[in-house]
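Q: Sequence and computational prediction follow.
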Amino acid sequence: MVVFFVDTLEFEGLGNRSYLAGGPSAAVVIDPPRDIAQVIAAAARRGVRIAFVAETHVHNDYVTGGLELARVTGADYLVPAGASVAFARTPVADGDTVTVDEGLVLRAIATPGHTPHHTSYALTEDGRGVVAFTGGSLLIGTVGRPDLVEPRLTEQLARAQHASAHRLADELDDEVAVLPTHGFGSFCSSAQAEGDATTIGQERRTNDALTEDVDTFVAEMLAGLDDVPAYYAHMGPTNAAGPAPVDLTPPGRADGEEIASRLASGEWVVDLRSRVAFAEGHVAGSFNFEGQGKLATYLAWLIPWGKPVTLLAETPEQVADAQRELARVGIDRPAAAATGDPADWVRVGEQLASFPRARFADLAQVRGRGEQVVVLDVRRDSERAGGYIDGSVHIPIHELRGRIGEVPDGSVWVHCAGGMRAAIAASLLDAAGRDVVAVDDGFEAATEAGLSLTRPDPDGAG
């Protein structure tokens, strides 16, 4: 019997996974990240040759490293035949097979829905199915969203997702492991996935795509689709054209004068430190996107595409980590960077800016004293639908930069569900000259603090 392995490469910031799978001497990489060094290192640890690189689809949420990985390793680059791409590859159609290693065969299964050309791959060991790499098709408890290609195709693709899920369930045994690319926090998932691992049998019992009729499933999915990150519009075209190799050499070092100059010219200066450190002291006009949060998702979502960005952090390692994360979504080559003491990031004689942080209990006390403050909710529509603070203003974080003028006058207490997005919003408001307080608290604490909440009628009546 062949001894096969599957190594998972997880990218928490984007909510995605890539996979290295193979036998004693050769392997296939499924949906590789832009920064391919870690994939090559994983193969080296296994002592295997990367014989194939396979894409399940042209990705809408990140820049692939597949083309470059295939070039560097000499691997065959497997891309669904229906995908329109501008580079040489090995097109794969439904039913095509490749032998990864002796006794290990990878079979392409057409699973349209997330995209029209989406393809899953079943790995068989001596003829027995063991793993299904399902990309953006069958996920853990859900499926990939169908609305990222063309609005007019959304319902058609949603129905295709239902059919594709059933095809996988019909053709694969219950014990086959399901290994999706999306669904671990990715906005490519049509619903929030629960759990970390699954099988065909488990999905057959619990996944709506496999337990509901197609009309019910489609209606519920379309009603639940959330906002699409703005940068997704750039990912598909970049991947179809063939991404350039990533350049992760360190950016040039900026001093206070250069940082001020870049801010004055309208460039973005992004502080990667914790929201606590940022609130205590930061360069006026800079924005706070925590390096340990969903940096790539939210920075790429909010920044005007192509705008130069300078990174500020405590250490060069934090800059390097952020640079790698941002390259995965096509934000290449920071204009500059600075590390160390924030006091060195401003010009001589200038002071760092700051703003207060608070809890919902503090907000309740302020309201209890009759003070008039603006409460700004920057959660998404779907989150607010579950309940919101009475009298609060709602502007989702990804819309705030263009709608700051709609925020009423006065002190702005900004909150989200946990604190990270509130910190981003507070930095945007602070840079715009507003008096801001960042509420760094879980939303459940709002009720505990005695704040009055409105809970909309699920049927839309109020």
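A: Looks like it arrived, so ask away.

Q: C-alpha from now on. contacts and neighbour counts both.
A: Noted.

Q: Which of the three states applies to Gly450?
A: coil (DSSP: H, G, I helix; E, B strand; the rest coil).

Q: okay, now it: neighbour count?
A: Counted with other C-alpha atoms under 10 Å, the neighbours of Gly450 add up to 14.

Q: Likewise for Glu406?
A: Counted with other C-alpha under 10 Å, residues neighbouring Glu406 total 10.

Q: Can you tell me how far it is from Pro334?
A: As judged by C-alpha to C-alpha, to the nearest Å, Glu406 and Pro334 stand 31 Å apart.

Q: what does Trp301 give?
A: Per C-alpha to C-alpha, Trp301 is found 16 Å from Pro334.

Q: Enumerate every residue touching Ala83.
A: With contact set as C-alpha atoms under 8 Å, 6 or more residues apart in numbering, Ala83 has these partners: His57, Val58, His117.

Q: which element is the second one on?
A: Here Val58 sits in a region with no helix or strand, counting by DSSP states H and E.

Q: Do I have it right that it meets Asn239?
A: Yes: at 6.3 Å, Val58 and Asn239 qualify as touching, with contact defined as C-alpha atoms under 8 Å.

Q: burial measure for the residue nearest to Pro250 when sequence neighbours are not counted, as a count.
A: Of all residues beyond its chain neighbours, the one nearest Pro250 is Ala320 (7.0 Å), with distances taken as C-alpha to C-alpha, 6 or more residues apart in numbering. Close neighbours of Ala320, defined as other C-alpha under 10 Å, add up to 18.

Q: A helix includes Ala320, no?
A: Yes: according to three-state DSSP, Ala320 belongs to a helix.

Q: gap between it and Thr454?
A: For Ala320, the distance to Thr454 (C-alpha to C-alpha) stands at 43 Å.

Q: just Asp61 next, same as before
A: Separation of Asp61 from Thr454 (C-alpha to C-alpha): 34 Å.

Q: These two: which is more packed in?
A: Taking neighbours as other C-alpha under 10 Å, Asp61 and Thr454 compare with Asp61 leading, 27 against 16.

Q: One more to weigh against that first structure:
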Amino acid sequence: MFFVDTIEVTGLGNRGYLAGGTHTAVVVDPPRDIDRVVAAAARRGVRIGLVVETHVHNDYVTGGLHLARLTGADYLVPADARVSFARTPVRDGDEVTVDEDAGLTLRAVATPGHTPHHTAYVLREGETDVAVFTGGSLLIGTVGRPDLVEPRLTERLARAQHASVRRLAAELPDDTTVLPTHGFGSFCSSAQADGDSTTIGKERASNDALTRDVDTFVADLLAGLDDVPSYYAHMAPVNAEGPAPVDLTPPAAADADEIARRLAAGEWVVDLRNRVVFAEGHVSGALNFEADGKIATYLAWLVPWGKPVTLLAESPAQLAAAQRELARVGIDRPAAAATGGPAQWLRDGETPASFPRAAFADLAGRLPHEQVVVLDVRRDAERAAGYVRGSVHIPLHTLRGRLAEIPDGQVWVHCAGGMRAAIAASLLDAAGRDVVAVDDGFDGAERAGLTTTHA
């Protein structure tokens, strides 16, 4: 008998896997915080004998090298990946034993497309292919995006992606479980996953790479590609160099004077609390990235890379969770941190800053009689499906450098659900603008009669 345990990294939309038999196991695409993987292996009572990477990742820092060194496992990395550390190079067709007693083996299948060196791994029990770890090739209902390596290679890699997915479908039985790394909210996916699990047979019936000819597939894939988070440019080099072990020890504590000093120095002070309580009262100049949102993605996307970050959290548990999330994308050590609330973070005589929240129905009651600025911070693809008439469009990930483009007046900022609007509102508030955060689903704008699809 074999098992497969999923190591969820929900904030980044990724998954790693622990798979094995009675004595030994393999880890596929582990996150940087490997303590979770080690704990999973301990619960199973197995030794980690193999650690494998499907590709050099663009969206997170891998824990593979550290895990292999810690456990003494053999570290398998695609042979054509250019890395600076010792590893076992894997080529198409290579087979390794996972657990001899359980009859488990792993076979490498070259699946270029997401990256030129991408490799999938087929888990075999005896003579049966039972699962395939597809990394960023075949995903649930879609494929990994081909534009993260080099713009001039994008179309070539898209065509390779089509061929790779078809190779997997041709070589594997329909009931083979498909276990991708990306596709659960990750920007490495070319579209959002449709469901939580899949098989080769299900994908054969529904995946565009398996139902469309290559030219149609490539044209549609390239047309649908969205913006790439800026921090991706730093992830692949870190992974190729060999990431340092993660350090999750608590950061230095900051009092109110220290917080004020860091703000005055132009550093980023990030408030992790819920957007509702942040809007009601916060340290002036602090930025709101909710701990329960996609904090790693959006903070790493917006912050100037390498700028010191101080975290403000309502509890030590919230702080520790955020620190773990940020370490996964290379924001290793917060410069300082504090817990509690504005009462602990403000100096004597200072009062909390605040701004109002509203719904699209409230905005409809202000228009067109009052002169307000409506700011849409969604991405281009979202806006193409419909937008608020007369709104200014500046995607959130570009907002920090484009604040001067926003017209004078009170700014009502919205996204699709409220989280990104809260980040944007905090940026505007810190810049001294009069801002209202629209904390509402975009369907509220449609119900209020505010939207159009016309250019």
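A: Received it, and whenever you're ready, just let me know what you need. Predicted, not measured: the structure shown is a model, and the values here were computed from it.

Q: Superposing both, give me the TM-score.
A: After superposition, the two chains reach a TM-score (TM-score structural alignment, normalised by the length of the second structure) of 0.99; 453 aligned residues with a C-alpha RMSD of 0.6 Å.

Q: quick revisit: and which of the contacts of Ala83 of the first structure is nearest Arg262 of the first structure?
A: Closest approach to Arg262 of the first structure among the contacts of Ala83 of the first structure (C-alpha to C-alpha): Val58, at 35.0 Å.

Q: list the contacts for the counterpart of the closest one in the second structure?
A: Residue pairing (TM-score structural alignment): Val58 of the first structure is matched to Val56 of the second structure. The contact partners of Val56 of the second structure, by C-alpha under 8 Å, 6+ apart, come to Ala81, Ala236, Asn239, Ala240.

Q: By neighbours, which of these wins?
A: Neighbour counts for the contacts of Val56 of the second structure, by other C-alpha under 10 Å, peak at Asn239, which reaches 24 neighbours.

Q: was I right about Asn239 of the second structure contacting Gly63?
A: No: assessed by C-alpha under 8 Å, Asn239 of the second structure is found out of contact with Gly63, at 9.1 Å.

Q: Spell out which residues are contacts of both of the two.
A: Contact with both Asn239 of the second structure and Gly63 is made by no residue, according to C-alpha under 8 Å, 6+ apart.

Q: before we move on, back to that, higher neighbour count, Trp301 and Pro334 of the first structure?
A: Pro334 (22 against 19).

Q: correct me, but Ala424 of the second structure touches Leu396?
A: Yes: Ala424 of the second structure is within contact range of Leu396, at 6.5 Å (criterion: C-alpha under 8 Å).

Q: residues shared between the contacts of the two?
A: Shared contacts of Ala424 of the second structure and Leu396 (C-alpha under 8 Å, 6+ apart): Val377.

Q: neighbour-wise, which of the two wins?
A: Between Ala424 of the second structure and Leu396, counted using other C-alpha under 10 Å, the more crowded position is Ala424 (28 against 21).

Q: residue contacts, that one?
A: Counting by C-alpha under 8 Å, 6+ apart, Ala424 of the second structure touches Val377, Leu396, Leu399, Val413.

Q: Trace the second one over to the first structure, please.
A: Think Leu396 of the second structure. Leu396 of the second structure maps onto Ile397 in the first structure, by TM-score structural alignment.

Q: Now do the strands in the stretch 51-200 of the first structure.
A: Here the stretch 51-200 of the first structure has its strands, by DSSP state E, counting those that start in this stretch, at 76-80, 90-92, 97-101, 104-110, 119-125, 128-135, 177-180.

Q: What ranges does the stretch 201-350 of the second structure have for its helices?
A: With helices called from DSSP state H, counting those that start in this stretch, the stretch 201-350 of the second structure shows them at 208-211, 214-223, 232-241, 256-264, 275-280, 295-302, 316-327, 342-345.

Q: Next, count neighbours for Cys432 of the second structure.
A: No Cys there; residue 432 of the second structure is Gly. The local packing of Gly432 of the second structure (other C-alpha under 10 Å) involves 11 other residues.

Q: Oops, could you answer that again for Ala385 of the second structure instead?
A: Neighbour count of Ala385 of the second structure, defined by other C-alpha under 10 Å: 11.

Q: distance of the closest residue to it other than its chain neighbours from Leu312 of the second structure?
A: Leaving out its chain neighbours, the residue that sits closest to Ala385 of the second structure by C-alpha to C-alpha, 6+ apart is Thr453, at 6.4 Å. Relative to Leu312 of the second structure, Thr453 of the second structure is positioned 40 Å away (C-alpha to C-alpha).

Q: Which one of these two is surrounded by more residues?
A: A direct count of neighbours by other C-alpha under 10 Å for Thr453 of the second structure and Leu312 places Leu312 higher, at 28 against 11.

Q: Name all residues that make contact with that one.
A: Leu312 of the second structure touches Val269, Val270, Asp271, Leu272, Arg273, Leu319, Ala337, Ala338, Thr339, Gly340, Gly341, counting by C-alpha under 8 Å, 6+ apart.

Q: mind running it again at 7 Å?
A: Leu312 of the second structure makes contacts with Val270, Asp271, Leu272, Ala337, Ala338, Thr339, as judged by C-alpha atoms under 7 Å, 6 or more residues apart in numbering.

Q: For the residues you listed, which ones persist in the first structure?
A: Shared with the first structure under both residues aligned by TM-score structural alignment, their matches' C-alpha atoms under 7 Å, the contacts from these are Val270, Asp271, Leu272, Ala337, Ala338, Thr339.

Q: Make TSV from those and add neighbour count to it.
A: Listed next are those as TSV, based on neighbours: other C-alpha atoms under 10 Å:
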residue	neighbour count
Val270	21
Asp271	27
Leu272	25
Ala337	24
Ala338	24
Thr339	21
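
Q: what's near enough to touch the closest residue to His59 of the first structure other than its chain neighbours?
A: Spatial nearest neighbour of His59 of the first structure, chain neighbours left out: Gly236 (5.7 Å); criterion: C-alpha to C-alpha, 6+ apart. Gly236 of the first structure makes contacts with Val58, His59, Asn60, as judged by C-alpha under 7 Å, 6+ apart.

Q: Recalculate using a threshold of 8 Å.
A: Shown in contact with Gly236 of the first structure (C-alpha under 8 Å, 6+ apart): Val58, His59, Asn60, Asp61.
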